[in-house]
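Student: just to be clear, the model below is a prediction. Sequence and coordinates:
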Amino acid sequence: MGDTKEGRDKQADDAEKHQREQELAEELERGDEAEPPLEDDEESAEEEDTADE
């Protein structure tokens, strides 16, 4: 079978679809995990800035 633009486009579309499916599956696996606390990181950064003064 020869290499055609249509074939390359289909292969690229299939790869993108597979990537989206993989990302969705990973998100569903992590669905029960709690989000990491962002506020703690911000407070720590502010404390470090204040300590330098």
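Tutor: Received it, and whenever you're ready, just let me know what you need.
Student: from now on I want contacts and neighbour counts done on CA atoms only, so please keep to that.
Tutor: Will do.
Student: can you tell me the helix or strand for the residue nearest the centre of the chain?
Tutor: In the chain, the residue lying closest to the centroid (CA atoms, centre = their mean) is residue 23, at 7.4 Å. Following DSSP states H and E, the helix or strand that holds residue 23 is helix 5-29.
Student: off-centre distance for the next helix or strand after that helix?
Tutor: For helix 5-29, the succeeding helix or strand toward the C-terminus, using DSSP H and E, is helix 38-52. From the chain centre to the centre of helix 38-52 is a distance of 26 Å (CA atoms, centre = their mean, to the nearest Å).
Student: okay, pairing it with this:
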Amino acid sequence: MADTKDGREDQADDAEERQRERELEEALERDDEDEPPADEVDDGDESAADDDEESAEEGDSSDE
């Protein structure tokens, strides 16, 4: 079978469809799992952001 643009596009479309199906199946499998409380998620993100800001500030003062 010859390699054509239409054939490549069909393969790409098929691959994208399989990926969407996998993602849907994974989401349905996780549907019964409990989500972590919002407080725990927010606290973790803020502390990571604070660490980044502190390291950026330290870098600024050492350049002077």
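Tutor: Structure received. Given the structure is predicted, the values throughout are model-derived calculations rather than measurements.
Student: TM-score for these two?
Tutor: Once superposed, chain against chain, the TM-score is 0.73 (TM-score structural alignment, normalised by the length of the first structure); 47 aligned residues with a CA RMSD of 1.9 Å.
Student: hang on, the earlier thing: ok, so what distance separates the corresponding residue of the second structure for the residue nearest to the centre of the first structure from residue 5 of the second structure?
Tutor: If you follow residue 23 of the first structure across to the second structure using TM-score structural alignment, you land on residue 23. Distance, residue 23 of the second structure to residue 5 of the second structure, by CA to CA, to the nearest Å: 27 Å.
Student: cool, and residue 48 of the second structure?
Tutor: Counting by CA to CA - residue 48 of the second structure and residue 5 of the second structure are separated by 47 Å.
Student: again with residue 38 of the second structure
Tutor: Per CA to CA, residue 38 of the second structure is found 48 Å from residue 5 of the second structure.
Student: with residue 43 of the second structure instead?
Tutor: Here residue 43 of the second structure is placed at a distance of 50 Å from residue 5 of the second structure (CA to CA).
Student: again, but for residue 19 of the second structure
Tutor: Residue 19 of the second structure is 21 Å from residue 5 of the second structure, by CA to CA.
Student: higher neighbour count, these two?
Tutor: residue 19 (12 against 9; other CA atoms under 10 Å).
Student: on that earlier part again, report the mean deviation for the helix holding residue 23 of the first structure after fitting onto the second structure.
Tutor: Following superposition, helix 5-29 of the first structure is found to deviate from the second structure by 0.2 Å on average (mean CA distance after the TM-score superposition for the first structure).
Student: please pull up the equivalent of residue 34 of the second structure in the first structure.
Tutor: Match for residue 34 of the second structure (TM-score structural alignment): residue 34.
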